[in-house]
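Asker: Sequence plus the predicted model coming up.
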Amino acid sequence: MSEGVFVTTAQVCEAAGISPATAHRWSKAGLLPPYERIHRGRHGQLARWPAHAVEQARWVKRKLSELFSFDEIRALLEAGEFDKSHT
């Protein structure tokens, strides 16, 4: 994940109205793409996400509000219902 356009955890969270803990939990559950940890020495670390994570977080939140389960959302992602190339 070293090339391309990235967004921060704050941008992902703001777009979907979720907390950083929720964004990381969704990523670990396979609902959001993996993020890369960037170590900044004494300045701590941060996570950077692929740019499509912003729209994907909105999409996941919408599916959850429609009462889809995590398993159902993962199946939709695997089936290609969320098209990251159009974000």
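Answerer: Good, I have the coordinates. Numbers count the residues shown, from 1 in each chain.
Asker: all contacts plus neighbour counts: C-alpha atoms, from now on.
Answerer: OK.
Asker: Enumerate the positions of the helix or strand containing Arg74 that are buried.
Answerer: Counting by DSSP states H and E, the element that carries Arg74 is helix 70-78. Neighbour-count burial for helix 70-78, with 16 or more other Cα atoms under 10 Å as criterion, is recorded at Phe70, Ile73, Arg74, Leu77.
Asker: separation between the last one and Arg58?
Answerer: Translated: Leu77. Taking Cα to Cα, to the nearest Å as the measure, Leu77 and Arg58 are separated by 13 Å.
Asker: Take this one as well and set it beside the first:
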Amino acid sequence: MTFYGEGYSKDRDPQCGKPDLKICTQVKGPEAGYVATPIAMVQAAVTLLKEPKSLPEHGGVYTPGAAFAKTGLIERLKSRGIEFISNPET
């Protein structure tokens, strides 16, 4: 799968103009439906159990990117055959 995203550099105020960064990320691994999905769900659950101090402190609704940003979820997925390849676009 290939994902394209836009966002703001760290020092840029999102309320002051359009996004100034773009990224393209490919996710490679086993078949997405019956193989990769359960791997991702189990590893997300393991991360919740093993790394509670790395998760957001206050309640609310979070996107997976925001909820798992400071955890080792990506490394857990990589060790189980799900690879993330990101290329910033200019």
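Answerer: Perfect, thanks for sending it. Just so it is clear, the model here is predicted, and its values are computed rather than measured.
Asker: Give me the TM-score for this pair.
Answerer: Overlay of the two chains. TM-score (TM-score structural alignment, normalised by the length of the first structure): 0.26; 41 aligned residues with a Cα RMSD of 3.6 Å.
Asker: count of neighbours near Ile21 of the first structure?
Answerer: Heads up, residue 21 of the first structure is Ala, not Ile. 11 (other Cα atoms under 10 Å).
Asker: Next SSE downstream of the host helix or strand of it?
Answerer: Using DSSP H and E, Ala21 of the first structure sits in helix 20-28. The helix or strand immediately downstream of helix 20-28 of the first structure is strand 36-39, counting by DSSP H and E.
Asker: what's that following strand packed up against?
Answerer: With contacts taken as 3 or more Cα pairs under 8 Å, 6 or more residues apart in numbering; DSSP states H and E, strand 36-39 of the first structure sits against strand 45-50.
Asker: Would you mark the buried spots in the strand it packs on?
Answerer: By neighbour count with 16+ other Cα under 10 Å, strand 45-50 of the first structure contains the buried residues Ala47, Arg48, Trp49, Pro50.
Asker: Doesn't Lys22 of the second structure belong to a strand?
Answerer: Yes: judged by DSSP: H, G, I helix; E, B strand; the rest coil, Lys22 of the second structure forms part of a strand.
Asker: That one contacts Glu89, doesn't it?
Answerer: Yes: with contact defined as Cα atoms under 8 Å, Lys22 of the second structure reaches Glu89; the gap is 5.2 Å.
Asker: out of the two, which sits in the more crowded spot?
Answerer: Lys22 (15 against 11).
Asker: and the lengthiest helix in the first structure, what does it pack onto?
Answerer: Longest helix in the first structure by number of residues, with DSSP state H as the criterion: helix 53-65. Secondary-structure packing of helix 53-65 of the first structure (3+ Cα pairs under 8 Å, 6+ apart): helix 9-16, helix 70-78.
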